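A structural model of the following input is requested.
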Amino acid sequence: MTHRRSKTLATWVAVVGGTLGLHRFYLYGFRDVLGWLHPLPTLLGLWGLERVEVFGHDDRVAWLLLPLLGLMVSLAMLSAIVYGLTPDEKWAARHHPGEPPQRTGWGPVLGVIVALMVGAAALMSTIAFGGQRFFEWQAEQARSIAR
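You can find the predicted model right below:
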């Protein structure tokens, strides 16, 4: 018999530890390949954040690494939203077939609300940061050509 996977817990694990793939490990175990693909880009993004603190905003390596963190946060929040909005019947059929669905209540809904706020902020910040750095790079290229 397999362990019953809680939709509420899966939603909140994705919100809190989704950038490291913890939600994938909760649902599919430690053999899940997609779960193991989460930590590296997240850690590279955190390294980019550290580089900004050490070298300032002009560090080009940080320009490349920071968007990874924003994208991983956005991906984790999207997973939480998908989990939280999955109907109870579909969740039960996928994660514990043959058993009746459990009514989940407000737990996943609150997780979805938090995930929407955090995910939207992360995605908008990532797009703004990437756009700003791109246009600064374009302006720098134009200045170097004009010289």
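
Please count neighbours and contacts with C-alpha atoms only from this point.
Fine.

Which residue comes closest to His95 once chain neighbours are left out?
Using C-alpha to C-alpha, 6 or more residues apart in numbering and skipping residues adjacent in sequence, the residue nearest His95 is Arg5, 6.2 Å away.

Pretty sure that neighbour sits against Leu27.
Yes: the pair Arg5 / Leu27 is scored as a contact, 6.5 Å apart, by C-alpha atoms under 8 Å.

one more to put side by side:
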Amino acid sequence: MSTPFRSKLIFSALGLFLPGTGFNCFYLLGIKSFWGWIQLTSLIAGILGFLLLNTSPESSAAAWVLIVLGFIALEASWLSTIVFGLRPDEKWDAQFNASFQGKQKTESGWPVVI
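Now for the predicted structure:
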């Protein structure tokens, strides 16, 4: 089974508009992406921490820890989006589209940056 062509623009859009969900990692590496699952579980933990903090009358240390985990998931997603989005197209193709060398190549241009 051949791997599909990976678009840098789609990866960047997933990381920008759905941060912390790990969807950008799942797009690149499939459902077995370790970092995608870490981001998704951290985001869910952050949401649970936020809900716990809002429902309890007192400040809870556990809720704050969960919120920080969710925040880290968001930041990690945005950082990976910036790093991979600004990567040169040739380097992107060599890593994620190696089976398409010569047939199809990434020409992302400025939409990824903007």
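
any idea which element the residue in the second structure sticking out farthest from the centre lies in?
Computed with C-alpha atoms, centre = their mean, the residue of the second structure farthest from its C-alpha average is Pro57, at 33.7 Å. Taking DSSP states H and E as the definition, one finds Pro57 of the second structure inside no helix or strand.

Can you give me the distance of it to Ile67 of the second structure?
Distance, Pro57 of the second structure to Ile67 of the second structure, using C-alpha to C-alpha, to the nearest Å: 17 Å.

Next: Pro111 of the second structure.
32 Å.

before we move on, what about Val113 of the second structure?
Val113 of the second structure sits 29 Å away from Ile67 of the second structure, taking C-alpha to C-alpha as the criterion.

what does Thr81 of the second structure give?
From Thr81 of the second structure to Ile67 of the second structure the distance is 21 Å (C-alpha to C-alpha).

average gap between the helix of greatest length in the second structure and the first structure?
The residue-count maximum for a helix in the second structure (DSSP state H) belongs to helix 61-85. Here the mean offset of helix 61-85 of the second structure against the first structure after fitting is 1.0 Å, by mean C-alpha distance after the TM-score superposition for the first structure.

Next secondary structure after that helix?
Per DSSP H and E, the helix or strand that comes after helix 61-85 of the second structure is helix 89-96.

can you map out the helices along the first structure?
In the first structure, helices defined by DSSP H lie at 7-17, 22-28, 33-36, 39-55, 60-85, 88-95, 107-146, listed in chain order.

Leu68 of the first structure: neighbour count?
Residues near Leu68 of the first structure, counting by other C-alpha atoms under 10 Å, number 20.

I meant Ile127 of the first structure, not that one.
Other residues lying near Ile127 of the first structure total 14 when counted by other C-alpha under 10 Å.
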